[in-house]
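Undergrad: My questions concern the predicted model and sequence given below.
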Amino acid sequence: MVCKPLLVFDLDGTLVDSNAACVAILRAMLQARSSAHMIDERSARRYMSRGGREMVRALLGDACIDPDEDLREFRARYADHTTSRETLFPGVESGLQQLAEAGFAMAICSNKPQTLCEKVLHDTGLAVHFGTVVGGRADLRPKPETDLLDCVLSAHQLARGEGVFIGDSEIDHAVASAAGMPFHFLTWGYAEAGWSPPEGTVHHSFETLVSALSE
C-alpha cells in the first residue's frame, strides 16, 4: 500500500476568499472614525497576503492611527465576524471531502492568527478535514520563514521535504521551497497579477488539484 503524503494547505486565498470580509471590517473601522477614506475591494486583494499589519496600514490610509493598535482592533472585530460558506472558493468543499475519502491527512499552515484560523474553519464547516491547524503565534515567525510549517511537520512526525504544500501566493511558494516540499499553486488567490511559481504545479480549478493529488 502506497503511503499518501500529508497535504498542507494555506487558508486565505487558497480555500477561503477573505477579501470581502477584511474590507467590510476595515470599512466599519473607517466609519467609526468618521473617515471619508474609501477602500476599493478589488484593489485591496493585493494586500491580503502581505501580513495583517501592512494590510491595515495600507487600506486604512490616513485613518490609520497606529498599525499595531489598529491591527488589534481589526482582529477583535474579525473574531466577532461569521465567515460564510459562500466565501469558499468553487470546488473546495467537495474537493476536500474527496481527498479525505481517499485517505489523505490534511493540515493548515497560515499566517492568520491561530484563533481566527480555527474560527474560520469552524464557520465554514471545513474544520472536520484538518487534524492539524497551525496559525500565527507569538513564538513562531510568520511565513515565508519555516517556523509554522516546521510545527505542522513535527505534529505529523515528518521531516522537511515530506508532504505537499498547496497555496496561492509568492509567500507560500517561498516557504514550500525553503522546506524542500513540492508546491501546488492555485491561481485564484492573492499573488501579484501574472505571477507564477518558477517550479511547481499550477491549477486553475480545485478539481484539477484534486485530480493531480489523487493520481
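TA: Nice, I can see it.

Undergrad: C-alpha from now on. contacts and neighbour counts both.
TA: Noted.

Undergrad: And the contacts of the longest strand along the chain?
TA: Taking DSSP state E as the criterion, the chain has its longest strand at strand 106-113. Applying Cα atoms under 8 Å, 6 or more residues apart in numbering, the external contacts of strand 106-113 come out as 6-12, 51, 100, 117, 129-137, 142-143, 148-149, 152.

Undergrad: Just the buried residues out of those residues, in ChimeraX syntax.
TA: Remark: buried members of the contacts of strand 106-113, expressed as a ChimeraX selection using 16 or more other Cα atoms under 10 Å:
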select :6,7,8,9,10,11,12,117,129,130,132,133,134,135,136,142,143,148,149,152
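
Undergrad: For residue 59, grab the count of nearby residues.
TA: Neighbour count of residue 59, defined by other Cα atoms under 10 Å: 23.

Undergrad: Residue 136: what's its closest spatial neighbour, skipping adjacent residues?
TA: residue 113 (4.1 Å; Cα to Cα, 6 or more residues apart in numbering).

Undergrad: Could you do residue 91 as well?
TA: Nearest non-adjacent residue to residue 91, counting by Cα to Cα, 6+ apart: residue 206, 5.4 Å away.

Undergrad: does that neighbour really touch residue 95, like I thought?
TA: Yes. Between residue 206 and residue 95 there is a contact under Cα atoms under 8 Å: 6.7 Å.

Undergrad: Run through the strands of the protein in chain order.
TA: 7-9, 106-113, 132-136, 164-167, 183-186, 201-203.

Undergrad: so how many other residues sit close to residue 84?
TA: 14.

Undergrad: same deal with residue 102?
TA: Residue 102, neighbours per other Cα under 10 Å, totals 11.

Undergrad: Look up how far residue 94 lies from residue 11.
TA: 16 Å (Cα to Cα, to the nearest Å).

Undergrad: now residue 64
TA: Residue 64 is 40 Å from residue 94, by Cα to Cα.

Undergrad: neighbour count winner among the two?
TA: Neighbour count, other Cα under 10 Å: between residue 64 and residue 94, residue 64 has more, with 18 against 13.

Undergrad: Excluding covalently adjacent residues, which one is nearest to the more buried one?
TA: Using Cα to Cα, 6+ apart, the nearest residue to residue 64 is residue 57, at 5.8 Å.

Undergrad: Below is structure B, check it against A:
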Amino acid sequence: MAQNAAPGRRTVIFDLDGTLADTSGDLIAAANACFTALGHGEVLDAGADQLTAFHGGRAMLRLGFSRVNGGTVNEADVEREFPNLLIAYEDDIDRHTRLYPGALEAVARLHTAGYAVGICTNKPEGLARLLLTRLGILDRFTSIIGADTLPTRKPDPAPFMAAAREAGGDPARALLVGDTETDRLTARAAGVPCILVGFGPEGPGVARLVPEAMLDHFDDLDQVVADLIG
C-alpha cells in the first residue's frame, strides 16, 4: 500500500512595512517632498500621520491634498504626484527606517528551526528589495513578493501563496505575520492563520480584527508560530 506524501515545509510569511520595520518616517518624508515642491511645505506629520503612511503613497497624498485644499481631493493631482513620491522615497529609503526590536533575531530562529521564511508586501518589489538590501537583511528571506510582482496584490491570496511556494514552503502549512486589516483579510482568503503585531502603527487596536494570535514582541514569535502550525 502506498504511503501518504509527507507534509510540506512549514512556512512563515511576513509583511514588511509596519511588521518587520517601522518605515513611516521615510514614507512621510517622501510625501512631504512632493508637497514642498508644490509650495505647500511639510503637510504631513511623521507621528500623527504614521497610520496613513502604512496605507500607501496614494493615501498619504490624498490626506495631504485634503489639508491644503480644504478637504477636497482631486485624484488627478494624486496620480500626478505619485511617481514623484516613489522617486523621493527611493532616493532616501532608509534614513529613518528601523527594524522592530527582535525582528532579525526572530527570523534567524525560524530558519534554525526549519521554517521557510519569506515576505509578501504591498510595497513595489523593487523598493522592497532595495530597502532590505540597505538594511542588510535581503539574504534572510528566500522569497519576496511585492505589489507589482503578480497581477494582483494583498488582500488577494495569490501573492501570499506565491511567497510561500517561492520560499520553498507549503502554503497549506503557512501563516502570515502582519499589522493591518489587509493582512488579516489576506490570511483569511488564503485559509491560513494570521498573527498581527501589537507594536505596529495601530498598536494593540488591531486585536479588533480577531487574528488567530497577537504578538507583543518578536521574542515571543517562536512559540506563537509553533502553536499555530507546529
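TA: Done, it's in. It should be emphasised that the depicted structure is a prediction, and the values quoted were computed from it without experimental measurement.

Undergrad: still on that earlier bit, the more surrounded of residue 206 and residue 95 of the first structure?
TA: Each of residue 206 of the first structure and residue 95 has its neighbours counted (other Cα under 10 Å); residue 206 has more, 22 against 17.

Undergrad: Which position in the second structure pairs with the more buried one?
TA: Aligning on TM-score structural alignment places residue 206 of the first structure opposite residue 218 in the second structure.

Undergrad: what's near enough to touch that match?
TA: Residue 218 of the second structure touches 101-103, 106, counting by Cα under 8 Å, 6+ apart.

Undergrad: let's see it at 7 Å
TA: Counting by Cα atoms under 7 Å, 6 or more residues apart in numbering, residue 218 of the second structure touches 102-103, 106.

Undergrad: Trace residue 179 of the first structure over to the second structure, please.
TA: Matched by TM-score structural alignment, residue 179 of the first structure corresponds to residue 190 in the second structure.

Undergrad: Look up how far residue 65 of the second structure lies from its match.
TA: 35 Å.

Undergrad: likewise residue 143 of the second structure?
TA: Distance of residue 143 of the second structure to residue 65 of the second structure, given as Cα to Cα: 36 Å.

Undergrad: quick one: the helices in the first structure?
TA: For the first structure, applying DSSP state H gives helices covering 19-32, 41-44, 52-60, 67-79, 92-101, 114-124, 147-155, 170-178, 206-214.

Undergrad: which residues of the second structure does the shortest one align to?
TA: Under TM-score structural alignment, helix 41-44 of the first structure corresponds to residues 46-49 of the second structure.

Undergrad: So what touches that stretch?
TA: Contacts of stretch 46-49 of the second structure (Cα under 7 Å, 6+ apart): 24-25, 28.

Undergrad: rerun at 6 Å
TA: By Cα atoms under 6 Å, 6 or more residues apart in numbering, the residues outside stretch 46-49 of the second structure that reach it are 25, 28.

Undergrad: Buried residues in that stretch, which are they?
TA: The neighbour-count check on stretch 46-49 of the second structure (16+ other Cα under 10 Å) flags 46, 49 as buried.

Undergrad: One more: stretch 137-147 of the first structure?
TA: Residues of stretch 137-147 of the first structure classed as buried: 140, 142-147 (neighbour count, 16+ other Cα under 10 Å).

Undergrad: and what of stretch 174-181 of the second structure?
TA: By neighbour count on 16+ other Cα under 10 Å, the buried set for stretch 174-181 of the second structure is 174-181.

Undergrad: re earlier: what would the buried residues of stretch 137-147 of the first structure look like in CSV with distance to residue 124 of the first structure?
TA: Formatted as CSV, these follow (distance: Cα to Cα, whole Å):
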residue, distance to residue 124 of the first structure
140, 26
142, 24
143, 24
144, 26
145, 28
146, 27
147, 26
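
Undergrad: Out of these, the closest to residue 34 of the first structure would be?
TA: Nearest to residue 34 of the first structure among those is residue 142, at 33.0 Å by Cα to Cα.

Undergrad: Now for the match of residue 179 of the first structure: which residues touch it?
TA: Counted by Cα under 6 Å, 6+ apart, residue 190 of the second structure has contacts residue 157.

Undergrad: cool, residue 172 of the first structure as well?
TA: By Cα under 6 Å, 6+ apart, no residues touch residue 172 of the first structure.

Undergrad: switch to 10 Å and redo it
TA: With contacts taken as Cα atoms under 10 Å, 6 or more residues apart in numbering, residue 172 of the first structure has the following neighbours: 9-10, 49, 109-110, 143-145, 165-166, 178, 183-185, 191, 197.

Undergrad: and what of residue 6 of the first structure?
TA: Applying Cα under 10 Å, 6+ apart, the residues contacting residue 6 of the first structure are 103-107, 152-153, 156, 158, 162-165.

Undergrad: Can you find the partner of it in the second structure?
TA: Mapped onto the second structure by TM-score structural alignment, residue 6 of the first structure lines up with residue 11.

Undergrad: Roughly how far does that match sit from residue 204 of the second structure?
TA: Separation of residue 11 of the second structure from residue 204 of the second structure (Cα to Cα): 25 Å.

Undergrad: One more: residue 100 of the second structure?
TA: Per Cα to Cα, residue 100 of the second structure is found 15 Å from residue 204 of the second structure.

Undergrad: For stretch 57-74 of the first structure, which outside residues touch it?
TA: By Cα under 10 Å, 6+ apart, stretch 57-74 of the first structure touches 22-23, 25-30, 33-41, 43-44, 47, 52-56, 75-79.

Undergrad: If you drop the residues flanking it in sequence, what lies closest to residue 204 of the first structure?
TA: Once flanking residues are discounted, residue 204 of the first structure sits nearest to residue 187: 5.5 Å by Cα to Cα, 6+ apart.

Undergrad: I'd assumed residue 195 was in contact with that neighbour.
TA: Yes. Residue 187 of the first structure is within contact range of residue 195, at 8.8 Å (criterion: Cα atoms under 10 Å).
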